[in-house]
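Asker: Following is a predicted model, sequence given first.
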Amino acid sequence: MKRSIITGIALAGIAALVATRLPAADDAAIILPGTAGTTLAQEQKALRDARRQSVEAADRSVRLERQAGMARDEAEQAGRRAAAMAARIQQAEADVQAAQARIAIIARMQRAQAARLAARQEPVVRLTAALQMMSRRPLALALVQPGSISDAVHMRAVLGQVLPVIEQRTAGLRAELDRSRAIRATAQQAADALTNSRRALTDRQAALRQLETQKRVAARDYRANAGLESERALALGEKARDIVDLMDQLEVASDLRDRLAQLSGPMLRPARPDRAGAPAPDRETLDSGPPPYRLPVVGQLVTGMGEVNDGGVRSRGLTLVTQAGAQAVAPTAGRIAFAGPYRGYGQILIIDHGQGWTTLITGLHRVTAQVGETVRQGDPVGLTAAQGRPTVTIELRRNGRPVDIVPLVGLG
């Protein structure tokens, strides 16, 4: 009887050692706000995209700094330096986004590691409890009871078979503990990288504010009539039925301005009118392709062109989720046609690129560009909200028709 009890205890310990049940992962353990429900593939893609955006922004910063060094006047130099700093800000934003994605991946690894560690610890704990129960039996009682010696011999044989398994499992447990320490160290490195990226972002934002002040001082005479143009744009905004009508009216004004600019000036009277030929016909403007384009903000794409949102409206552009207080820049060169609040869209920006091309940016918290101002690609034009996860929508239009941005920016 006692032999069967002892054998049962030992077999229970062996059964516990070979158990492979894993506890369920805790979804609430994701430490990044807003990432619950994401898959590992999505987090890895977010990490790759953020790293790519960081590299691209760094390259733009170097190129713009080089252009600033070759600027012809103080105003152009200030503008190029502000654009270079805006690119460095977007680089820091991408680094923050990459660090957040990396932390999310590491948090997932930590949950999986905790599950494996618990699976290896559980049978060892159960076997230890069984052995402790056996050890509480007094030694003197084991010597005087009949069959105790034979039971002890039998137990020794059983333990001789169990001990190699115990050694193997404890070695695996030690390896899992080492892996847990390595993951914990990686998590600390990712947290440090996030802190450093945020500190760099704050410093660069302060530097950009100083550069924008210098830029405004250098160009104050150039934009002396900006107030009048801004009033005209706001008046159009009040008359427009909706944002599409507003863009149509601005496009009509842009076409009129382009046609006036293309008119030839007065011709001088020739010295021999009888020998003067007929004036050359006006050249028609060639149909140009899309301008060199890039996304104005760094972020994650959440809505593509043609997709239907929760309100049942089909999107005419791209919507991105950005960091709080993200920097927005001009996607390509153009003239600011509208800048300011508009009917529930937040602060919006409409940039006229000429020849029928216009860009609409909605969801901004603050617009730093002024109506009538000429901007180059990469010039800072606004900021998103300083809290939460702001969303920015970008629409590109050609003669009033929406154009898919994805092929132009390489997201396809």
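Answerer: Nice, I can see it.
Asker: Only C-alpha atoms from now on, for both contacts and neighbour counts.
Answerer: Will do.
Asker: in stretch 242-257, what counts as buried?
Answerer: Leu246, Met247, Asp248, Gln249, Leu250, Glu251, Ser254, Asp255 (16 or more other Cα atoms under 10 Å).
Asker: part of a strand, is the third one?
Answerer: In other words, Asp248. No: the assignment for Asp248 is helix, going by DSSP: H, G, I helix; E, B strand; the rest coil, so no strand is present there.
Asker: Would you check that it makes contact with Arg401?
Answerer: No: using Cα atoms under 8 Å, Asp248 is not in contact with Arg401; the gap is 9.9 Å.
Asker: try it against this one:
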Amino acid sequence: MANKVISKTACLLALALLLSVASLLPTHAQTQTKEELARIEQELAAQKAAAQSLEKKEKATEEEIEALRDKLIAASENLQDKGNQQEDLETRLVALEKETVLRDTALKESRKRLALLTRLLIQFSRQPAEVFVLREQSPDDHIHRTIVLRSMLPRLREETSTLAKELDNYAQLQNQTESQKRLVTAAQQNLQWQRHNLDEMIKTRQGRLQKTAAEKEALARQLDSLTNEAKDLRQLMEKVSHSSWNRTIGKSTPARKGGAKSPIKMPVAGKIIRNFGDKDDFGIVSDGLTLSAPAGSPVIAPQAGRVMFAGVFRGYGKAIILQHDGGRHSFMSGFSRIDADVGQNVTGGEPLGILPTKGEGKAELYFEWRQGSQPVNPI
């Protein structure tokens, strides 16, 4: 934009100089000067029109990006909700399947008991009356046998009734399980569509903010140098917060909404499995939160900020550092894919990437919030 202003100024100076000299020139020379003036005026008009067109395009792009951001935030929130709903549906399905196995075992035991009682009754019923008359048994034995037979009948009725109820319950449970499977399948398809929709919008956003190949290559070299120099996270945070790094990563993308007064959002919709200040498996006190979320969940910006680092860092895997207003920074690691570029401004709630999907690893995110160089609890 500065070069355009200098070019316009130069043209205007040239025009003024030609006008001042024109009166001193002969008629033929004045004709040539008028032609030169007309050419310069045409060039000025063309440059002005080009500048206005470029300004309109830039404004339209900014408006498009802003509208896209709002859609991305809404889509990310919806996808997080859908992911949690999917997890709940799958948990319910697992519980139903376990209950089905238990009911099936109980049903088999009831059938065995009923079969045993039925077999005993059949054996008694098949013996003719003469057998009991001819056998040398006391009347007490006959009475005892009769009592036993009569006592078995209520038990048989009870077992039959129990089995009938268990069969009915088992059938209902199977229907519930099949219905739950259909819900899970439908939810999975919807979730896949939502993810595809979000991915397409992210591609559109990144396309509007696209850096040139040369800019990307230069920035990649700078990032490699930065990660090699930083021995730990503290050093990395110090380096990216330095003003020289802001100059290195160049002009930022269109301004973001929100600031220091905006509430801090959780980067993923999940459960906190390790709190700030808790010790990890190695006995080291955690400077942040570790969150577990559904596989493939989107990771969002906790607050409006600028992407200062996006890449792989030692021991943390794929990570992002955001710079926020008021000298604050956030650090997030555990990404399967990063969808933001260094130097990009983001709004709170805007997607930055995704967690590992099923089969890729644990869907866990480490989230750290710093005031200056000091880690603080984000909640």
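Answerer: That came through fine. These numbers come from a predicted model, not from an experiment.
Asker: Including distance to Tyr345 of structure 1, could the buried residues of stretch 242-257 of structure 1 go into a markdown table?
Answerer: Shown next, in a markdown table, are the buried residues of stretch 242-257 of structure 1 (distance: Cα to Cα, whole Å):
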| residue | distance to Tyr345 of structure 1 |
| --- | --- |
| Leu246 | 13 |
| Met247 | 14 |
| Asp248 | 17 |
| Gln249 | 18 |
| Leu250 | 17 |
| Glu251 | 20 |
| Ser254 | 23 |
| Asp255 | 25 |
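Asker: Let me know the secondary structure of Leu12 of structure 2.
Answerer: Secondary structure for Leu12 of structure 2, judged by three-state DSSP, is helix.
Asker: I misspoke; the intended subject was Ser330 of structure 2.
Answerer: For Ser330 of structure 2, the assignment made with three-state DSSP gives strand.
Asker: swap in Gln194 of structure 2?
Answerer: Classification of Gln194 of structure 2 by three-state DSSP places it in helix.
Asker: Could you measure from the residue nearest to the spatial centre of structure 1 over to Gln370 of structure 1?
Answerer: What sits nearest the mean C-alpha location of structure 1, by Cα atoms, centre = their mean, is Gly299, with 3.4 Å. For Gly299 of structure 1, the distance to Gln370 of structure 1 equals 24 Å [Cα to Cα, to the nearest Å].
Asker: ok, now Ala385 of structure 1?
Answerer: Per Cα to Cα, Ala385 of structure 1 is found 19 Å from Gln370 of structure 1.
Asker: what's stretch 183-203 of structure 1 aligned against in structure 2?
Answerer: The aligned range for stretch 183-203 of structure 1 in structure 2 is 173-193, by TM-score structural alignment.
Asker: The matching stretch: average distance to aligned residues in structure 1?
Answerer: Here stretch 173-193 of structure 2 is compared with structure 1 after superposition; its mean distance to the aligned residues, by mean Cα distance after the TM-score superposition for structure 1, is 1.6 Å.
Asker: Buried residues of that stretch, list them for me.
Answerer: With burial defined by 16+ other Cα under 10 Å, the residues of stretch 173-193 of structure 2 counted as buried are Leu173, Gln174, Gln176, Thr177, Gln180, Lys181, Leu183, Val184, Ala187, Gln188, Leu191.
Asker: and the counterpart of Met247 of structure 1 in structure 2, what is it in contact with?
Answerer: Using TM-score structural alignment to pair residues, one finds that Met247 of structure 1 aligns to Met237 in structure 2. Residues in contact with Met237 of structure 2 (Cα atoms under 8 Å, 6 or more residues apart in numbering) are Ile321, His329, Ser373.
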